[in-house]
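In: Can you look at this prediction? I've put the sequence above it.
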Amino acid sequence: MVLKTFGWSFAVTALGLVAAVLYGGWAAFGIVAILSVLEISLSFDNAVVNAGILKKMNAFWQKIFLTIGILIAVFGMRLIFPVVIVAISAKLGPIEAVDLALTDKDQYQQYVTDAHPSIAAFGGMFLLMIFLDFIFEDRDIKWLAWLERPLAKLGKIDMLSACIAMIVLLITSMTFAANAHQHGGAHVDKAQTVLISGLAGLITYLVVGGLSGYFEDKLEEEEEREHEEEEEAERAGKPRSAVALAGKAAFFMFLYLEVLDASFSFDGVIGAFAITNDIVLMALGLGVGAMYVRSLTVYLVRQGTLDDYVYLEHGAHYAIGALAAILLVTIQYEINEFITGSIGVVLIAWSFWSSVRRNKALAAAEGKADAADKAEVSSGV
């Protein structure tokens, strides 16, 4: 099972490390290895959240996620995205931006650093909306019940998540963005840039998340009537509409996953510049890490881990909330990538430990109940 799921990741790791040695020797080998670990540590919560969505999709779309999705993740977000940032911020053509990335790495890093406020605002708002929608939803299973119960009651207020997100964005634009960190330690006013980028992130979430949610709801409705529709289709000799609807639902959930992955990758791409400003090594290292995140997502789905450890999804969403806050704070202040990755790992490990304790308590309760039933039977009661 492990080899089947992670086989491609192992192969990509070997190819990536060999390519690194051929490109820049053993020093490049070490840099790619470090970047791979950095990406995995920063994106483990991404894998847990992705698994919660991917388990609703069939085997075909899971394969699409591992093939086309990984191409988008590696080449789109880890290679093309940094170049696009430079092209837009420096008002350069795509070819000029690529040439700059390969020939003048220091200048390239400067452009990316100066574009960080807009990247952080977009990604921070998108992730913040994911977190807020999660904690304001009334769920049967609650992890931190003392906190989640009152928040679930507040969640009955329409558009509360969007209102809170916009308030956070306004405060951010008037505080952190007014003294945004730039290359070389300088600080400039990026309030307007952060405001526009944050609104773009909010709109992207509402559009993509809304469409995926709409088609997911429609799919659930169709599944409830699946048996009746199949009988009617067979009698009338007409194709069932549920197949086409499932395709639309899966497509928009796939699109939602890709936007979600893009938002998660912002901190990894920016953090990679603390290690190297070589775009080739960045693409290799972050690409290898992204492949493991994809494989881990599929592994969690196939093993049913989220069903067995019910608080994992909670921990991942709290990690998302922490990452959203960190991204917004980094508009003005630099935060070490170790801190960013550690917060997510700690929250997920805590939720896993809580899930294990819950499972043991349930098993103990069931054991006592079985023992009591046997005692009643043996006594003839």
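Out: Right, received. Where do you want to start?
In: From now on I want contacts and neighbour counts done on CA atoms only, so please keep to that.
Out: OK.
In: Surely residue 212 touches residue 246?
Out: No: between residue 212 and residue 246 there is no contact under Cα atoms under 8 Å: 11.2 Å.
In: longest helix anywhere in the chain?
Out: Taking DSSP state H as the criterion, the chain has its longest helix at helix 2-54.
In: Now do it: which elements does it pack against?
Out: The contact analysis (3 or more Cα pairs under 8 Å, 6 or more residues apart in numbering; DSSP states H and E) places helix 2-54 against helix 242-272, helix 279-303, helix 305-308, helix 312-329, helix 337-378.
In: The next helix or strand after that helix vs helix 2-54, what angle?
Out: Scanning forward in sequence from helix 2-54 by DSSP states H and E, the next helix or strand is helix 59-71. Counting by axes from the mean of the first three to the mean of the last three Cα atoms, to 10 degrees, helix 59-71 points 100 degrees away from the direction of helix 2-54.
In: Could you export the helices and strands packed on helix 2-54 as CSV, including mean neighbour count and distance to residue 9?
Out: Putting these into CSV (neighbours: other Cα atoms under 10 Å; distance: least, Cα to Cα, whole Å) gives the following:
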stretch, mean neighbour count, distance to residue 9
helix 242-272, 20, 17
helix 279-303, 24, 6
helix 305-308, 15, 20
helix 312-329, 24, 22
helix 337-378, 15, 21
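In: If it's not too much trouble, I'd like the ones you listed exported to TSV so that distance to residue 158 sit alongside each entry.
Out: Output for these, formatted as TSV (distance: least, Cα to Cα, whole Å):
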stretch	distance to residue 158
helix 242-272	22
helix 279-303	32
helix 305-308	29
helix 312-329	20
helix 337-378	29
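In: Would you tell me which of those gets closest to residue 193?
Out: helix 312-329 (13.0 Å; Cα to Cα).
In: For residue 72, which non-adjacent residue is closest in space?
Out: Closest residue in space to residue 72, ignoring its immediate chain neighbours: residue 258 at 7.8 Å, by Cα to Cα, 6 or more residues apart in numbering.
In: how much space is there between the one you found and residue 122?
Out: Residue 258 is 15 Å from residue 122, where distance means Cα to Cα, to the nearest Å.
In: do residue 344 as well
Out: As for residue 344, its distance to residue 122 is 20 Å (criterion: Cα to Cα).
In: same thing with residue 81?
Out: From residue 81 to residue 122 the distance is 14 Å (Cα to Cα).
In: rewinding a little: looking at the helices and strands packed on helix 2-54, which is closest to residue 203?
Out: helix 242-272 (12.1 Å).
In: elements contacting the closest one?
Out: Judged by 3+ Cα pairs under 8 Å, 6+ apart, helix 242-272 is in contact with helix 2-54, helix 59-71, helix 116-135, helix 191-224, helix 279-303.
In: Using CSV, please lay out these together with distance to residue 270.
Out: Supplementary listing: the helices and strands packed on helix 242-272 in CSV, determined by distance: least, Cα to Cα, whole Å:
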stretch, distance to residue 270
helix 2-54, 11
helix 59-71, 19
helix 116-135, 8
helix 191-224, 17
helix 279-303, 10
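In: here's the one I want to compare it with:
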Amino acid sequence: MQQENNLSAGGTRASTLSYFRWSFIVTVLGLALGAFLGWEMTGTVGGTLSIFFICAVLAVLEISLSFDNAIVNANKLKDMTPVWQRRFLTWGILIAVFGMRIVFPLLIVVIAANIGPWQAMVLAATQPDEYSRIMHDAHLPIAAFGGTFLMMVGLSFFFDHEKDVHWVKWLEGKMQRYATIRGIEVAIVLITVLIFSRFLEPAESQIFFSSAIWGLLTFLLVEVLGGLLDSSQEALQAGAKGGLGAFLYLEVLDASFSFDGVIGAFALTHNLFVIAIGLGIGAMYVRSMTIMLVERGTLAEYRFLEHGAFYAIVALSIIMFIQPLMHIPEVITGLGGATLIGISLWASIRWNRQNHEHG
């Protein structure tokens, strides 16, 4: 596709709308499919419009929850070779749309209900309420796993002794100073997990804690595996950066971001296929935003934008920890993340103006 070619080509920059061309096409096809599904399910105009509207709302929900995902993707992608950039933006989006929005919810039901994949698919099609109940019951371990992984992602950005740009200086300066203490992020995450697990019933607390440990181990294993894979690639091919290891890291990161959206989608509809259409449309916009951020060098142009995204990630991880205790609407989660990113963008523009004036 032309967009992928633009990523590593130093030619003229594409217009903003051109980045979203494929997203618009997928939106039209997805909403048309949603309307068709609505007609097949209900046979009424009202029912068709209802399914159409739910698909649109789910797409908006996914986009609002994934601003920070796009920024973190762009941050990692800018260090990847053009070959791996293209692979992530083609294979990666297939895994994101089909893997996380369709296969992942089915896999949860397969494990939770101890049934086969085909039976899970039949259950999703014929007994959506029972399917939704199983998904809801699995929310506790998912929240613990995803929240722990995302908190490690967020804290690893701030606890970096080489980090020289600070947005909230008094806080980030201290984090950078203490970054030389080995394992400080792990200690903070484990203390946070222990605190939240104390508020749960003993049986739930055990599930929460063990799932959180798996989330922590997954982060550490992906980091180790990524380092080994990428260092071996560098040995084979001089100058190669961020290959297979970075690809795996981004896929696990996307999965962690997707947990909240997939679970939250069941509040609007119990139909797996409607959820897949809505969230799939949203995932395409995340891909388009990622391409635009990388090609335009937006992260370099707006110096605090990454900071806002990583603060949003830490906030999302805490919300995921709170979810087993009390329900927090996904709208608040999405708006909270978008607000933090918006403030960081405004702070970046303000900093640029002040420094250009002094320059």
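Out: Structure's in. What do you need? Keep in mind the model is a prediction, meaning the values are calculated, not measured.
In: What does the TM-score come to for these two?
Out: Between these two chains, after superposing, the TM-score reads 0.89 (TM-score structural alignment, normalised by the length of structure 2); 335 aligned residues with a Cα RMSD of 1.7 Å.
In: could you give me the residues in structure 2 that stretch 324-331 of structure 1 aligns onto?
Out: Residues 317-324 of structure 2 are matched to stretch 324-331 of structure 1 when aligned by TM-score structural alignment.
In: Can you tell me what sits against that stretch?
Out: With Cα atoms under 8 Å, 6 or more residues apart in numbering as the test, stretch 317-324 of structure 2 has contacts from 139-140, 143-144, 146-148, 150-151, 193, 196, 260, 328, 333.
In: Could I have the buried ones of these as PyMOL selection syntax?
Out: Buried subset of the contacts of stretch 317-324 of structure 2, written as a PyMOL selection, criterion 16 or more other Cα atoms under 10 Å:
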select buried, resi 139+140+143+144+146+147+148+150+151+193+196+260+333
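In: Which two among the contacts of stretch 317-324 of structure 2 are spaced furthest apart?
Out: Of all the pairs that the contacts of stretch 317-324 of structure 2 form, the one spanning the most space (Cα to Cα) is 193 and 333, at 19.8 Å.
In: Mean distance between stretch 217-230 of structure 2 and structure 1 after superposition?
Out: With mean Cα distance after the TM-score superposition for structure 1, stretch 217-230 of structure 2 departs from structure 1 by a mean of 2.4 Å once superposed.
In: What residues sit buried inside that stretch?
Out: 218-219, 222-223, 225-227, 229-230.
In: related to what we said a few turns ago, out of residue 81 and residue 122 of structure 1, which sits in the busier spot?
Out: Counting neighbours by other Cα atoms under 10 Å for residue 81 of structure 1 and for residue 122 shows that residue 122 has the greater number, 28 against 17.
In: and stretch 80-91 of structure 2, which stretch of structure 1?
Out: Under TM-score structural alignment, the match for stretch 80-91 of structure 2 is residues 57-68.
In: Kindly provide the distance from whichever residue in structure 2 pairs up with the residue nearest to residue 72 of structure 1 to residue 96 of structure 2.
Out: For residue 258 of structure 1, the aligned position in structure 2 is residue 251, judged by TM-score structural alignment. Going from residue 251 of structure 2 to residue 96 of structure 2 by Cα to Cα gives 8 Å.
In: what comes into contact with stretch 3-14 of structure 1?
Out: Contact with stretch 3-14 of structure 1 is made by 288, 291-292, 295-296, 298-299, as judged by Cα under 8 Å, 6+ apart.
In: what's near enough to touch residue 376 of structure 1?
Out: Residue 376 of structure 1 neighbours (Cα under 8 Å, 6+ apart): none.
In: Also residue 355 of structure 1?
Out: Contacts of residue 355 of structure 1 by Cα under 8 Å, 6+ apart are 308-312.
In: circling back to that earlier point, between the helices and strands packed on helix 2-54 of structure 1, which one is closest to residue 156 of structure 1.
Out: Nearest to residue 156 of structure 1, of all those, is helix 312-329, at 19.4 Å by Cα to Cα.
In: mean shift of that closest one relative to structure 2?
Out: Superposing on structure 2 and averaging over aligned pairs (mean Cα distance after the TM-score superposition for structure 1), helix 312-329 of structure 1 comes out at 0.3 Å.
In: Going by neighbour count, which residues of stretch 221-241 of structure 1 are buried?
Out: Here stretch 221-241 of structure 1 shows 222, 229-230 as buried, counting by 16+ other Cα under 10 Å.
In: could those residues be laid out in TSV, adding distance to residue 38 of structure 1?
Out: TSV is the format used below for those (distance: Cα to Cα, whole Å):
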residue	distance to residue 38 of structure 1
222	42
229	49
230	49
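In: first vs last residue of stretch 131-150 of structure 2, how far apart are they?
Out: 27 Å.
In: same thing with stretch 146-164 of structure 1?
Out: Terminal residues of stretch 146-164 of structure 1 are spaced 21 Å apart (Cα to Cα).
In: hmm, who's touching it?
Out: So stretch 146-164 of structure 1 is contacted by 129, 132-133, 135-139, 142, 202 (Cα under 8 Å, 6+ apart).
In: Would you check the span in structure 2 matched by that stretch?
Out: Stretch 146-164 of structure 1 lines up with residues 170-188 of structure 2 when matched by TM-score structural alignment.
In: Against residue 86 of structure 1, how distant is residue 135 of structure 1?
Out: From residue 135 of structure 1 over to residue 86 of structure 1 (counting by Cα to Cα), the distance is 36 Å.
In: now do residue 115 of structure 1
Out: For residue 115 of structure 1, the distance to residue 86 of structure 1 equals 8 Å [Cα to Cα].
In: same deal with residue 104 of structure 1?
Out: Distance from residue 104 of structure 1 to residue 86 of structure 1, by Cα to Cα: 12 Å.
In: who has more neighbours, these two?
Out: Using other Cα under 10 Å, the more surrounded residue of residue 104 of structure 1 and residue 86 is residue 86, with 27 against 14.
In: list the contacts for the more buried one?
Out: 92, 97, 108, 111-112, 115.
In: now swap in residue 269 of structure 1 and tell me
Out: Counting by Cα under 8 Å, 6+ apart, residue 269 of structure 1 touches 78, 82, 282, 286.
In: Skipping its backbone neighbours, what lies nearest the aligned partner of the third one in structure 2 in space?
Out: When the structures are aligned by TM-score structural alignment, the residue of structure 2 matched to residue 282 of structure 1 is residue 275. Closest residue to residue 275 of structure 2 in three dimensions, ignoring its sequence neighbours and counting by Cα to Cα, 6+ apart: residue 265, at 6.4 Å.
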